[in-house]
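>>> Fold the following and give me the result.
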Amino acid sequence: MGILLLIITGLIYGLVGTVILHFINNIFALFGEPTILEQPFILDFLQKYNLPTHSFAISCTWVALFFLVAIILFQLPPVQGLFLKIKAISKPEGDLKNYLDACWQDVCNRAGVDAGRYRLYVQHSNQINAFALGHDRVVVLMGLINEMNSAELKGILAHELSHLIHRDTTYGMTSVAMLNVYNAIIIAFELIVWMITMVYNILRYIPFINILAVIFMAFILFIRFIVRILHSIANFGYVLLAPFGSRVAEYRDDRFAHELGLGQELASALAKLTRYGDTEGFINQLVSDHPPLRKRVAKLYELSQQQ
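Here you go, the predicted model:
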């Protein structure tokens, strides 16, 4: 499911990003700079595999290259470590470290995995949350530690361990990498439109030239209108597809905790979280990347009754 949704996400944003980059390339061509994207190594690559070398194919190749570079960068431990520093996330120390290590060791023993393969981190925040990151990191917020007893904390850690085992976080980081590339293309396009608008505001006061400027600006605004429609379609598709995959993963990870003998402990922890709000309403549930807490608790209870 994760790989399928990742492919769909890449295709959606990759296609729209290619169209936008194609527009950017053609805008530069109007100014006499048709070779901005037509770099020799790109053309050589396309010709080597007998692929077309027109503007759209070149733009598609650039988007794929940007995606690949970003995906590799986002998977590197130093990049993930930088994220931890920015968010003021650090390794636990003293009694807190001993407490978390003991809980984590028990969960890993139940799962039959080496606890040393993974690393625990703490964020000093009052928010009640925990999340997996990258290939081997689990971050627990102090609000969660203070709210849950050790059994409930183990249930949550089992859920997060499942995310790592099933590589949900790897898929997540890959999606984030592609989204960042796509957003960079959008920003580049808007910046180009802004610069053209600045030039237009000067030229429109010059006789004769102003007529051509108005026509050209109308063309640019039309392209911008198309880009915004495509952008909205891409975001709408992502908002519908990505949360669906996440919700499926959440139920699977809850089941994983249940299989480790920590289902009721996780259910107790989730029940506590309902006091701080839950996902209500059809639309909110449709776009939420987590199922409603009450449904997750009910599912865990159902699993316990099946034993």
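>>> all contacts plus neighbour counts: C-alpha atoms, from now on.
OK.
>>> Tell me how far residue 108 lies from residue 171.
Distance from residue 108 to residue 171, counting by CA to CA, to the nearest Å: 22 Å.
>>> Could you do residue 125 as well?
Taking CA to CA, one finds residue 125 at 26 Å from residue 171.
>>> Neighbour count: these two, which is higher?
Using other CA atoms under 10 Å as the criterion, residue 125 and residue 171 rank with residue 171 on top: 20 against 14.
>>> Make sure the more buried one is indeed in a strand.
No. According to DSSP: H, G, I helix; E, B strand; the rest coil, residue 171 belongs to no strand; its state is helix.
>>> and residue 116, what does it touch?
Counting by CA atoms under 8 Å, 6 or more residues apart in numbering, residue 116 touches no other residue.
>>> Please point out which parts of the helix or strand harbouring residue 18 sit buried.
For residue 18, the enclosing helix or strand under DSSP states H and E is helix 2-30. Residues of helix 2-30 classed as buried: 2, 5-6, 8-10, 12-27 (neighbour count, 16 or more other CA atoms under 10 Å).
>>> next helix or strand past that helix?
helix 40-48.
>>> Give the other helices and strands that that next one contacts.
Helix 40-48 sits against helix 55-75, with contacts defined as 3 or more CA pairs under 8 Å, 6 or more residues apart in numbering; DSSP states H and E.
>>> tell me what the helix holding residue 18 is packed against?
Using 3+ CA pairs under 8 Å, 6+ apart, helix 2-30 sits against helix 55-75, helix 168-203, helix 209-259.
>>> Tell me what angle the stretch of helix or strand residue 99 belongs to forms with helix 209-259.
Assigned by DSSP H and E, residue 99 belongs to helix 94-111. Counting by axes from the mean of the first three to the mean of the last three CA atoms, to 10 degrees, helix 94-111 points 70 degrees away from the direction of helix 209-259.
>>> one more to put side by side:
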Amino acid sequence: MLFVPSVETTVSRLMFRVRPPGPDEMNHLRQPWQSVCQAAGVAPGRFVLMVEDSHELNAFAAGGRTVAVTQTSLRLPPKQLEAVLAHELGHHLSGHPTVSILSWWYALPARGAAFLARIAVRFILAVADAFARFGGGTGALVALLLSLVVLTMLAFVGFWLLLIPLTAPLLAWASRIGELRADRTAAELGYGPHLVEVLHRWIAADGRRQESVKARMLATHPSPTDRIHRLHGLRR
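Below is the predicted model of the structure:
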């Protein structure tokens, strides 16, 4: 259903809180988008442009045809805005949003299992605390019995729980590869230098934060510095 155009537009507006561009915003978007699509050899009308009411410098591709930019991105110089749009078009041309939808869909059982496990643990702690008021032995016995019940439940959903620590880093790694591939597409369309300028703006706005190893493993985007380095390498 998410690939039906009307459904996709509705879901995008609800999930990502985006909206159709206003007249002035469309005037800013129309020519850059047409230039990017012309460079890529695709029809501009094949995709739907949306705007996110955010002050962050950002954009994203979603579903089968949605390209969204923030209000701040609309204020970029024309060539830099084209570079951002070229990056997002690169996601669509490589099918990355489709893969993201499928990954989200097939990860639902594991997420559901993790949710149930958290609820069960909280329930055990709450009941044990309540029974502890009637005596330490009674509370410990109740907690033990409930733990056995929860362990029995987890035996049925354990397969999905085991997948969580394995799939999360793999999906994040695949997302980072997709970002680099979209950067390459933008560079192949002639927007490499302008995309580098946008990434420098991103660094200036966000700063150079030091992240832990776990955060880097689960990051869905490579660092702007790494992306800049790779874009410079494509020009050699």
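>>> Tell me how the two chains score on TM-score.
After superposition, the two chains reach a TM-score (TM-score structural alignment, normalised by the length of structure 2) of 0.80; 228 aligned residues with a CA RMSD of 3.5 Å.
>>> separation between the residue positioned nearest the centre of structure 1 and residue 262 of structure 1?
Taking CA atoms, centre = their mean, the centroid of structure 1 lies closest to residue 176, which sits 3.2 Å from it. Residue 176 of structure 1 sits 31 Å away from residue 262 of structure 1, going by CA to CA.
>>> Next: residue 212 of structure 1.
71 Å.
>>> for residue 192 of structure 1, same thing?
For residue 192 of structure 1, the distance to residue 262 of structure 1 - CA to CA - is 55 Å.
>>> next one: residue 90 of structure 1
Taking CA to CA, one finds residue 90 of structure 1 at 27 Å from residue 262 of structure 1.
>>> Spatially, and excluding backbone neighbours, which residue is closest to residue 25 of structure 2.
Spatially, and ignoring its direct neighbours in sequence, residue 25 of structure 2 is nearest to residue 74 (7.3 Å; CA to CA, 6 or more residues apart in numbering).
>>> Need the counterpart of the one you found in structure 1.
Here residue 74 of structure 2 is matched to residue 145 in structure 1, going by TM-score structural alignment.
>>> Repeat that for residue 47 of structure 2.
Correspondence of residue 47 of structure 2 to structure 1, assessed by TM-score structural alignment: residue 118.
>>> cool, residue 188 of structure 2 as well?
Aligning on TM-score structural alignment places residue 188 of structure 2 opposite residue 259 in structure 1.
>>> Can you get me a residue count around its match?
15.
>>> Same question for residue 248 of structure 1.
Per other CA under 10 Å, the neighbour tally for residue 248 of structure 1 reads 15.
>>> what's the counterpart of residue 198 of structure 2 in structure 1?
By TM-score structural alignment, residue 198 of structure 2 lines up with residue 269.
>>> Excluding sequence neighbours, find me the nearest residue to that match.
residue 152 (5.2 Å).
>>> element containing that neighbour?
Secondary structure from DSSP H and E places residue 152 of structure 1 in helix 150-165.
>>> And the contacts of that helix?
Outside helix 150-165 of structure 1, the residues touching it (CA under 8 Å, 6+ apart) are 103-104, 106-108, 130-136, 138, 144-145, 169-170, 249, 253-254, 256-257, 260, 262-269.
>>> just checking, residue 56 of structure 1 touches residue 26?
No. The pair residue 56 of structure 1 / residue 26 is not scored as a contact, 9.7 Å apart, by CA atoms under 8 Å.
>>> Give me the mean deviation of the helix holding residue 152 of structure 1 from structure 2.
Comparison of helix 150-165 of structure 1 with structure 2 after fitting gives an average deviation of 0.6 Å (mean CA distance after the TM-score superposition for structure 1).
>>> tell me the angle of that helix relative to helix 94-111?
60 degrees.
>>> who's more crowded, residue 212 and residue 262 of structure 1?
Neighbour tally, residue 212 of structure 1 and residue 262, criterion other CA under 10 Å: the higher count belongs to residue 262, 26 against 14.
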